[in-house]
Every structure is written in C-alpha cells, then in structure tokens.
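Student: curious how this folds, go ahead:
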Amino acid sequence: MRRILVDPGSSSEILYKRAFLGMGFTLDQLRPVRVPLVGFDGMVIHSEGLIRLPLTASNGSHKSQVTLDFLVADVPSAYNMILGRSGLSALRAVPNTYHIVLKFPIPGGIGKIRGDQWQARECYVASLSATIAKGLESDSRPNQDVVPQDGQGQMETE
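Tutor: The predicted model follows:
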C-alpha cells in the first residue's frame, strides 16, 4: 500500500474506509467500536469500527511484520492510512522527516523505506486543496472541515 502518512503525533492507526473497502474487506468484518477521532482543527468524527491486521514494513528482502489494530474512518483523504505512535513503536521504527525515510530493525541489520518527495508533495497539495474547498463550503455549513495531513511512507497491510 502506498500513500501512508507516518505520524508520530497520532495516537491511533487509521485506515481510511475507501482503502479498507478497496482491500476487499466489508464493513461487517469490523469490530463495532465508535472511537472519537480529533483532527488538527478540533473537528471530531467517529470511527466506523476496528480491525486487526498484519502490517509488513518492507524494502525487498528487508522486512518486519507486526499485527496492529486499525480504526476505520469514513472521511476523504489523499492518504490510505495513518501509521501512528503505537505502530511505529511495534515496528521499533524511527522516522526521519528530513530524509523521508523510515528505519526499522531486521535480523542482521536495519531496514529502510524511502518516501517519495513528489508523491508526498502531491498528497499534501491534495489535502490542502480539499481543506480549502471544505473551508469555503463551511462558511455556509459550520463544522464540515476536512483535516489536512502531510508526509508519507510505504507499508503493506494484508
């Protein structure tokens, strides 16, 4: 899976509903949990539910796999998922935003996943554009904002 926001400030792992359904899952596979999620703008949405999935961080033969609980959120986003603190901790991964790389221990060394500067910029611009468009709409309909996000990494969920 591409277009993953690596966010050490996020307290949860989020899988967006569009990506969740695109992976072939159905909503009845979710464990019913309605967790309030608060965005940067203070807007609160509730999760659709929770699903436990394996996550593999890989770059060729260098890989690490963990199983994580993902909250599924039904909001528009340029990203497919957010990997937060608990996921980074489970992978024992260290993000480096300057070099757009995620490093994690593997047997016999350190695995690296390099981000794509062009794709990161594209996600940021798409999120910013959606936020501005929603902001213009929200002048007539309060509390309809979309949460802006930036950055990206590459992971796989199975």
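
Student: contacts and neighbour counts: CA atoms only from here.
Tutor: Will do.

Student: flag every buried residue along the one helix or strand Ala133 maps to.
Tutor: According to DSSP states H and E, Ala133 maps onto helix 117-138. Judged by neighbour count using 16 or more other Cα atoms under 10 Å, the buried positions of helix 117-138 are Ala120, Glu122, Cys123, Tyr124, Val125, Ala126, Ser127, Leu128, Ala130, Thr131, Lys134, Gly135.

Student: next, the second sequence, to be compared with the first:
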Amino acid sequence: MKRVMVDQGSGAYIMYLDLFKGLNLKLEDLTAYNSPLIRFEGKAIIPKGQITLPMQSDPEVDFIVVHAYSPYTAIVTRPWLHALGAVSSTLYVKVKFPSGDQIEELVGSQSVARQCMTAAILH
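Tutor: You can find the predicted model right below:
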C-alpha cells in the first residue's frame, strides 16, 4: 500500500474507497458501521461500512471504509503501532519495529508526505 498515514492520535483504522476497490473488495463484504466520523474541518462523513482484514502485525484489523477525498489510501493508528511494538518518526518518515531478532524498518517518502499534506490543504 502506498500513501498510508500513521496517525498516532487516533484509534480508528480508516480505508478510503479507492483502496477498497483496488483490493477487489465488494460492498457486499462490508458489515454495518452506523457512527458518523468527523473530518478535520468538522464535517460529518457516513461510512460505507466496516471490513475485517488480516495484517502482518495483528491477526485482524477492522477498517472503517469511507467515500471521501483524501490524498491517503488508508490511515493506521496507535493500536497498530502498539501491536508492532513500533516507534514512528514523523521527522524521518519511518516506522521501526522488532521482528524476531532484528529491527525492521518501514520507510516513507518526505516528498510524497509533503505532496499529500499540500493536496489535503488545497482541497
């Protein structure tokens, strides 16, 4: 997955509809999720539903699927970082976590992070 935001201040896993469709998932795969979400600018979004998917860090993660503009494809959160035993750095756009007897590293791109931030601000 590209353009994934690591949000240390949230507990909700969000998946945007373009990634949902890109994974060849169908709306019939969703379960009901009836709570609206509030965007950064204060507008409410009604989720399409929720889907449980396996991830390497957790046996399963419940993603809330939304149809809204975002430069990101998904948002992962504190519980994901905690499950990995990870440390994230916004300065270096990295997440480091133990894996067996070594330290794994997920490296983002500062230029892509800047583009996403600019796109979100301009939208």
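
Student: mind checking the TM-score on these two?
Tutor: Overlay of the two chains. TM-score (TM-score structural alignment, normalised by the length of structure 2): 0.92; 122 aligned residues with a Cα RMSD of 1.2 Å.

Student: that older thread, got the buried residues of helix 117-138 of structure 1 as TSV, with distance to Asp28 of structure 1 columns?
Tutor: TSV is the format used below for those (distance: Cα to Cα, whole Å):
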residue	distance to Asp28 of structure 1
Ala120	32
Glu122	33
Cys123	30
Tyr124	32
Val125	33
Ala126	30
Ser127	29
Leu128	32
Ala130	29
Thr131	30
Lys134	30
Gly135	33
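
Student: list the contacts of stretch 75-91 of structure 2.
Tutor: Stretch 75-91 of structure 2 is contacted from outside by 4-15, 57-58, 94-98, using Cα atoms under 8 Å, 6 or more residues apart in numbering.

Student: contacting residues around Ala119 of structure 2?
Tutor: Pro71.

Student: give the equivalent position in structure 1 for it.
Tutor: Superposed on structure 1 with TM-score structural alignment, Ala119 of structure 2 falls opposite Ala126.

Student: so Val35 of structure 1 sits against Ser47, correct?
Tutor: Yes - shown here, Val35 of structure 1 and Ser47 form a contact pair, counting by Cα atoms under 8 Å, at 5.3 Å.

Student: so which of those two has more stuff around it?
Tutor: Ser47 (22 against 16; other Cα atoms under 10 Å).

Student: so where do the helices sit in structure 1?
Tutor: 17-22, 85-91, 117-138 (DSSP state H).

Student: how far out from the middle of the chain is the last one?
Tutor: If I follow you right, that is helix 117-138 of structure 1. 15 Å (Cα atoms, centre = their mean, to the nearest Å).

Student: and what of stretch 19-36 of structure 2?
Tutor: On Cα atoms, centre = their mean, the centre of stretch 19-36 of structure 2 falls 14 Å from the chain's centre.

Student: if we can go back for a sec, nearest to Gly39 of structure 1 among the buried residues of helix 117-138 of structure 1?
Tutor: Thr131 (12.0 Å; Cα to Cα).
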